[in-house]
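*Asks:* Quick check, what structure comes out for this input:
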Amino acid sequence: YQSPDALNRAWGNVFWSMDYADWDEIDLPHLTVTEPNPAHVLDFRRYSSDQVVAFNRVQTDALRPLTDRPLIHNYMGLTRGATDFDHFDVGADLDIASWDSYPLGFLMDRVDGADADHQSRYLRQGDPDFQALHHDLYRAVGHGRWWVMEQQPGPVNWAPWNPAPLPGMARLWAWEAIAHGAEAVCYFRWRQAPFAQEQHHAGLLRPDSGPAPGLSEASEVAREIADLGQIEPARASAALMFDYQAGWVFDTQPQGADFTYFGLVLDAYRALRRAGLSIDILPPDAALDGYRLILAPGLAIMPDDLKSRLANSDATVIVGPRSGAKTTDGAIPVPLPPALPGLDATVNFVESLPPGADVPFADGPGAFIRWSEDLDTRADVVVATEHGTPALVRSDRLHYLAGWPDREGWDRIVSLAATDAGLATVMLPRGLRLRETAAHVFAFNYAPVALDWNGETIPPAGVRWWPKQDDDTA
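*Replies:* You can find the predicted model right below:
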C-alpha cells in the first residue's frame, strides 16, 4: 500500500473511525471489540497463505539440489477451515499432490449438507461425491500427478462416531481414486497400534499382526490392477472452477449462517456427477480450451481477465452466485456485480435464506436455498422464480445464476446447460456414480442396496467397468 493513507482508503477505514496513522498501529485482525474490518481479514488470510507457501518452498529449495526424485506433500479433506491456504500456490513448488482420504470420518464431521438421513444412508460407505471432488481437485493441484497418501481401511478414531466400512468399500474407494487418475493409493495404517492416541484407528493388520478386513480388499485391488493394466486418465468435457480466495472472502462475510464456499462448490459438483458427467477442477488462471461446459460458482473476486476469458470461451459457462461480488480489497465493486462482458445483468440486492424460506422456481422443479439475488437484467431469462424474478439469465453461451439452488434446481440447471453444450447426460440412480478414463467407464455403487446399470446388477459397494464406446460422453 506504500502509505497508511493508501491502506486506509483501500480498506475503507473511515468507517467506524478505524483509520491508522502509522504502520505500528496495525495489529492482527482478532481480539477486536466487534467484527474486524473484512479487508483487514482478507489481507491477513492472503499473508497467512503466503507464509505456508514460503515455508514449503524452503523445503523444496533445500531438496532440489540433492535429488531428482519428485517431491510430494499431502493435503486434507476440506472444511470451512481447511481452505486456510491456497493449495494451488503450494502445489506450484511440488511435483505430486496427495491427500488423506477418510470417507466415513469425513461424512461425520465435515461434509456440508449431510443431514441425519444422508449420514444414515451412507454411514458405512461415505458421501458419494466428497472423495471424488478431492481427487479431481488435487489432480489439478498436482498438475495431473496425485496420490492418496492416507486411505481409510477400517474404522477411524477421531470422528464423533466411527463405524466400520461396508464390506467392499475399501476396494471401491481405491478403485475410485485410480479411476480419477491416482498414481498410488497408500493406506493408513499398515498395523493398528495397540497403544497411545490412535490405538482405535484400524489398519490393514490388527494389533496382533493378523489380517484386518481391509487387507483382503487392498490385495484384491492390486491383483485387479495388474490384470487390467495401465489406467490412463481422460480429460473431462465438463469443468468446475475453484478459487481458495473465494473461500476466504465468504468465511469472513458469509452473510448467512449456512453459507460456505466449499458447500456451494460441492453442491455444483454433485449435480454434475448425478448427471453422469466426469469433471475437471480448474484454478481461476487455467486454460479453458477444449471444455464444453464450465461452472464457476461463487468466484467472489473476478479480475477483468478472468471475466473476459469466461465470456469469450467456446464452452457453455455458468457464473454465480456471488461471483464478481468483491474487489481485491473486499469491497462491493462499481459497476455492481457481476459486470460480465456482454451480459446485461446487475445485482440490485442480495438476501440469505434461513431453512424453510426457499424461493421456488417457476414452470418446473427447483428452488433457491441459502442465497438469492435480485437481478436487473435485459438478458434472456432461462429460468425464473415463482415471483417472476430471474433465476438464470444468459447472453449467447454465458449464463449468470442468481442464487444457490437446491438439489432439484441444480439438476434442472445442469441438464439445461449440458444440453446447450451438446453433452449427453443421464440421471443416475441414487448413490451410483460414473467416472470415465481413457479406455473405460467405471461405475461405483455407494448405495446400501443393489442397483441396476448398463445391463448389470451392481451390489452395494460394487465396482464395475466397461470398455469405453465411441459415443460415451460422460
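
*Asks:* CA only for contacts and neighbour counts going forward, please
*Replies:* Noted.

*Asks:* can you tell me which helix in the protein is longest?
*Replies:* Ranked by residue count and defined by DSSP state H, the top helix of the chain is helix 38-63.

*Asks:* what comes up buried for that one?
*Replies:* Buried residues in helix 38-63, counted by 16 or more other CA atoms under 10 Å: 38-43, 45, 49-50, 52-53, 56-57.

*Asks:* again with stretch 290-300
*Replies:* Buried-residue list, stretch 290-300, by 16+ other CA under 10 Å: Tyr291, Arg292, Leu293, Ile294, Leu295, Ala296, Pro297, Gly298, Leu299, Ala300.

*Asks:* now, among those residues, which is nearest to Asp251?
*Replies:* Here the nearest of the buried residues of stretch 290-300 to Asp251, counting by CA to CA, is Ala300; it sits at 11.4 Å.

*Asks:* give the contact list for the closest one.
*Replies:* Residues in contact with Ala300 (CA atoms under 8 Å, 6 or more residues apart in numbering) are Gln245, Ala246, Val249, Phe250, Arg322, Ser323, Gly324, Ala325, Lys326.

*Asks:* Tell me the helices and strands packed up against whatever helix or strand comes next after the longest helix of the chain.
*Replies:* Next helix or strand after helix 38-63 toward the C-terminus (DSSP states H and E): strand 72-75. For strand 72-75, the packing partners by 3 or more CA pairs under 8 Å, 6 or more residues apart in numbering; DSSP states H and E come out as strand 96-101.

*Asks:* For the strand it packs on, enumerate the helices and strands it packs against.
*Replies:* Here strand 96-101 touches strand 72-75, helix 130-141, strand 146-151, going by 3+ CA pairs under 8 Å, 6+ apart.

*Asks:* May I see the buried residues of the strand ranked longest in the chain?
*Replies:* In the chain, with assignment by DSSP state E, the single longest strand is strand 367-377. By neighbour count on 16+ other CA under 10 Å, the buried set for strand 367-377 is Ala367, Phe368, Ile369, Arg370, Trp371, Ser372, Glu373, Asp374, Leu375, Thr377.

*Asks:* Of those residues, which is the nearest to Phe188?
*Replies:* Nearest member of the buried residues of strand 367-377 to Phe188, counting by CA to CA, is Arg370, at 37.0 Å.

*Asks:* so how far is Leu94 from the closest one?
*Replies:* 37 Å (CA to CA, to the nearest Å).

*Asks:* Now for Ser219, how many residues are close by?
*Replies:* Neighbourhood size, Ser219 [other CA atoms under 10 Å]: 11.

*Asks:* can you confirm it is in a helix?
*Replies:* Yes: counting by DSSP: H, G, I helix; E, B strand; the rest coil, Ser219 falls inside a helix.

*Asks:* Please give the structure of this sequence too, so both can be compared:
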Amino acid sequence: MARTTTVAGLSGTGQLVYGCDYNPEQWDPSVWHEDVRLMKEAGVNLVAVNIFGWAELEPEEGTFRFENLDAVMDLLAENGIGVNLGTGTSSTPAWLTTAHPEILPRAADGTVRWPGGRQAFCPSSPVYRDSALALVQKVSARYGSHPALRIWHVSNEIGCHNSLCYCDVSAEAFRGWLRARYGDLDALNAAWGTAFWSQRYSAWEQILPPRLTLSATNPTQTLDFNRFSSDELLAHYSAEEAVLRRNSDAPVTTNFMVAAHIRNQDYWTWAPEMDVIANDHYLDHRLDAPLAELAFAADTTRGLAQGRPWLLMEHSTGAVNWQPRNIAKGPGEMIRNSLTHLARGADGLCFFQWRASLQGSEKFHSAMVPHAGTDSQIWRDVVELGSSLGKLRELAGTTVHAEVALVFSWEAWWAHDQDSHPSGDVRYIEQIHAAYRALWDAGITVDVVPPGADLSAYRLVVVPNLYLVRDEHAAVITDFVESGGSAFVTFFSGIVDENERVRPGGYPGAFRDLLGVRSEEFFPLDPAHPLTLDNGSPASLWSEALRLTTAEPVLGYATGHHAGAPAVTRNRFGTGEAWYVGTVLDGSVLKDLLLRAAVTAGVRLTEAQSGLEAVTRRGNAHDYLFLINHSAEDRKHRVHGLELLTSEAVADVVVVPAGAVRVVRTTPARPDTDGSSQSRKDAGNDSH
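*Replies:* From the prediction side, this is the model:
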C-alpha cells in the first residue's frame, strides 16, 4: 500500500518526534500528572501507551475496563501530547493461557514454553488470534477518533521471542503455506530435493516443521519454515491492521527489530505493509564495533523506508537489562547515539521507557526518568536532547543520499547459517558487519538494499556473502556492472538458488562470469592459523583455490598450499568492473580495497577522520552535515554554513569538541543532475 503519513506529522506540529513508551499502569494515578508535566519540560510530543495492556483492559474474559486508559488518553490530549496507541496484544493475559493451554508455543524439541514472560502464544493459534482481534475491536472502536491518537502500534516487537513455533497447529498452518507456494507435492519434492535420504513425501500430512532430529534436517525445509514463520507473523499484523482500519483513519505500524541478534522476520516483505517504518535499536556491547552496528541498523531501516524518513520507536538512555554486561552510557553518549539515528534518516527519536520500572525483569533497564529521578545526568541529557531536536526541527522531511549500496538479505542469512556448510566459523551477519564497518571507517555513506533492488542510482554495490541469490536478482547485479557500475563481492556468494540448490559448474556460481574467476573447492581455515597475503596481512577463516578466467589478481596468498594463487581479484565486465574477495581480510585491508573500488567507481568521498562520523541529510534548499565525534579529542572539519545547535556561523572550519555533535546547515552547489547515472559511473572508470 502507498504510505502517505510522514513521521513529523505524528508530532502534531510537523516537527521532529520526541517520545517514549509510557506504562502508567505501573504507577499510581497520582504520578500521572507529574509525568505529563515532566514530559512537557523535556519536549516530549508522542508517547506509546497500552503496549502491554491486555490484562489491564480485559482482566477476565469478556470483561473490559477502560477507565484508567480513558483518563490517561484524556490527560495527554489536554496537554498536547500525542499517543502511539498499542493494540495491547503483545502478551497474553493469564486467564487466556490457563483456559487454552493449547495456544502455548512449542520449541523444536517439542517442549512447551510456559507463561510468565511475554509472547507466550503460537502465532498460528486461531484461539489466540480470535481473542486478540476481539480486544483490537474494542480498543479501536473506543479510541479510533480520540484527539490524542496519532498512530496505531500493532502488538510490539512482533516475533521477538515466539517467531518459530513447532506445535501441531503450526504444522498444519505450515502445510497450508506450502500448498499455496508449490501447488502440488511433485513441485515440493523437487524444490526440497527429497530424493536425498529417502525423504520423498507422498501426502501433505506427512510434512512437519523442522523439529529436532538425530541428524541434520533438510535445509530447504528449514529455509521454507523460516519463510512461513515470517509470513505467519505478518499475517497476524495484517489481521489486526484490518480491524483498526475499519474503526479509525489513523496510520498503522509496528516496531521492527533491525539488530544483530534478531533475524527471524524478513522485513523487506513487511515494509510495504507499514504506513510508517519504525525500528527499535539498542547499542549491543557484545559486538566488536557497536557504533558501526548502530549505523548499519539505521541505514537498513532507511532502506526499508525506501529512503524516506523513519521513526526510532525505542532506544535507551543508558543501560539495557538483557546483555551479559549491561553497560551504562558515558558522558554525551546518549545524545551521540540518538543524533546518529537522526543523521541517518530518522525523523523521530523515542525511548524505552519514560519512567524506570520498580519491578519486573526490566527494572534495571534505563529510562528517561531514572530511578534517581530528575536530579540525574540522564534527565539533564533528556532535556538537552529535547532542546536539540527543537533547534533541528527544519530537518524534518530531509533525506540521506548515497552512491554506494550494500545488499543485505534476511533470506540469505537464514540459508547461510544452516548446518553442514564448509565452516561454522563464518556467520552471515558478521561478514555483513565487516563490510559495512570498513565502509563506515572510510566515511562512505551507504544505502542498504535487498537483492534485486534497482541499482541505477549507485556507482558501487557491495555484496557480502550472498550465499543464496535468485537468478533474476543476480542478473540485476550483473547488468549493473555490464552497464558501467562497479560491484564488490565477497566469498561464499552466488552458491545456491532460492531452493538451496547448488549451481553446478564451479564457484562462485551465479557470479562466476561477472567476477571472471572459478574455484572447485573451499578450504576453511582454523581461526588460530590464518594464512599470510603477499602484502603481509592475514587471511583468516576462509580460502579457496581460485582460477582466473578473465580477472586479474589484486592480492595473493604468500603462505599455505595456495601460495602464489590469487585471493582478491578484479575483472573488467562490460563497461564496469567487479571485485572478488576470496577470504576474510584484515579490517584495514578491506577498508583500503573498498576505498580503491569506490574511487575507481567515481564515488564522491568526504575526508574520513578517526572517530568522527560524518553524514549529510539533503533538503530542497539546504544540506545538513552531521559531525559526530566519538573520540576523546577535538576534531576539525572544513565546511561553510550555520551550526544549528550553537547558532554559530562557520566560515571555513567547524570544531567538534570531544564527545560532541555539530550539525551544519549548508547551501551546496548541486552537481549536474541532467546526466544519466550511467554517465556518472563512466566518469569514475578512467583509472583502469
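
*Asks:* Superposed, how do the two chains score by TM?
*Replies:* Their TM-score after superposition, calculated using TM-score structural alignment, normalised by the length of structure 1, is reported as 0.88; 453 aligned residues with a CA RMSD of 2.5 Å.

*Asks:* who's in contact with the residue nearest the centre of structure 2?
*Replies:* Nearest residue to the geometric centre of structure 2 (CA atoms, centre = their mean): Val258, 2.6 Å. With contacts defined as CA under 8 Å, 6+ apart, Val258 of structure 2 is in contact with Asn279, Asp280, His281, Ala297, Thr300, Thr301.

*Asks:* cutoff 10 Å now
*Replies:* By CA atoms under 10 Å, 6 or more residues apart in numbering, the residues touching Val258 of structure 2 are 265, 267, 278-282, 294, 296-301, 304.

*Asks:* go on, Gly422 of structure 1?
*Replies:* Arg292, Leu293, Ala315, Thr316, Thr473.

*Asks:* residues touching His473 of structure 2, list them.
*Replies:* Pro450, Pro451, Gly452, Ala453, Asp454, Ala510 are the contacts of His473 of structure 2 under CA under 10 Å, 6+ apart.

*Asks:* try 6 Å
*Replies:* Counting by CA atoms under 6 Å, 6 or more residues apart in numbering, His473 of structure 2 touches Pro451, Gly452.

*Asks:* Tell me which residue of structure 1 matches up with it.
*Replies:* Under the alignment (TM-score structural alignment), His473 of structure 2 pairs with Leu306 in structure 1.

*Asks:* which SSE is that match in?
*Replies:* Here Leu306 of structure 1, judged by DSSP H and E, is contained in helix 304-311.

*Asks:* try Pro128 of structure 1
*Replies:* Judged by DSSP H and E, Pro128 of structure 1 forms part of no helix or strand.

*Asks:* Now do it against Pro103 of structure 1, distance only.
*Replies:* Pro128 of structure 1 sits 9 Å away from Pro103 of structure 1, going by CA to CA.

*Asks:* who's more crowded, the two?
*Replies:* Pro103 (27 against 22).

*Asks:* ok, the contacts of Ala300 of structure 1 vs Ala159 of structure 1, which is closest?
*Replies:* Using CA to CA, Phe250 comes nearest to Ala159 of structure 1 of those, at 25.8 Å.

*Asks:* Which helix or strand contains that closest one?
*Replies:* helix 244-252.

*Asks:* which outside residues touch the helix or strand just after that helix?
*Replies:* Downstream of helix 244-252 of structure 1, the next assigned helix or strand under DSSP H and E is helix 261-274. For helix 261-274 of structure 1, the external contacting residues (CA under 6 Å, 6+ apart) are Asp112, Gly247, Trp410, Asp411, Met427, Leu428.

*Asks:* Tell me who's in contact with Pro297 of structure 1.
*Replies:* Neighbouring residues of Pro297 of structure 1 by CA under 6 Å, 6+ apart: Val319, Gly320, Pro321.

*Asks:* Pull the contacting residues for the equivalent of the second one over in structure 2.
*Replies:* Under the alignment (TM-score structural alignment), Gly320 of structure 1 pairs with Thr490 of structure 2. The neighbours of Thr490 of structure 2, taking CA under 6 Å, 6+ apart as the test, are Pro464, Asn465, Tyr580, Val581.

*Asks:* Just the closest of those to Val407 of structure 2, please.
*Replies:* Of all the contacts of Thr490 of structure 2, Val407 of structure 2 sits closest to Pro464, with 7.2 Å by CA to CA.

*Asks:* Spatially nearest residue to that closest one, not counting backbone neighbours?
*Replies:* Of all residues beyond its chain neighbours, the one nearest Pro464 of structure 2 is Thr490 (4.9 Å), with distances taken as CA to CA, 6 or more residues apart in numbering.

*Asks:* Pull the number of nearby residues for Gly345 of structure 2.
*Replies:* When counting by other CA under 10 Å, one arrives at 32 neighbours for Gly345 of structure 2.

*Asks:* Contacts only, for the counterpart of it in structure 1.
*Replies:* Aligned counterpart of Gly345 of structure 2 in structure 1: Gly181 (TM-score structural alignment). Listed by CA under 6 Å, 6+ apart, the contact set of Gly181 of structure 1 reads Pro233.

*Asks:* Please report how far Gly181 of structure 1 lies from Trp99 of structure 1.
*Replies:* In this view, Gly181 of structure 1 and Trp99 of structure 1 are 13 Å apart by CA to CA.

*Asks:* do the same with Ala174 of structure 1
*Replies:* To Trp99 of structure 1, Ala174 of structure 1 is 13 Å away according to CA to CA.

*Asks:* Same drill for the two, tell me which one is more crowded.
*Replies:* Ala174 (24 against 21).

*Asks:* one step back: to what extent does the helix holding Leu306 of structure 1 diverge from structure 2 after superposition?
*Replies:* Taking mean CA distance after the TM-score superposition for structure 1, the mean distance separating helix 304-311 of structure 1 from the aligned residues in structure 2 is 2.1 Å.

*Asks:* Give me the mean distance between the following helix or strand past that helix and structure 2.
*Replies:* With elements assigned by DSSP H and E, the helix or strand that comes after helix 304-311 of structure 1 is strand 316-319. With mean CA distance after the TM-score superposition for structure 1, strand 316-319 of structure 1 departs from structure 2 by a mean of 1.6 Å once superposed.

*Asks:* Understood, closing this out.
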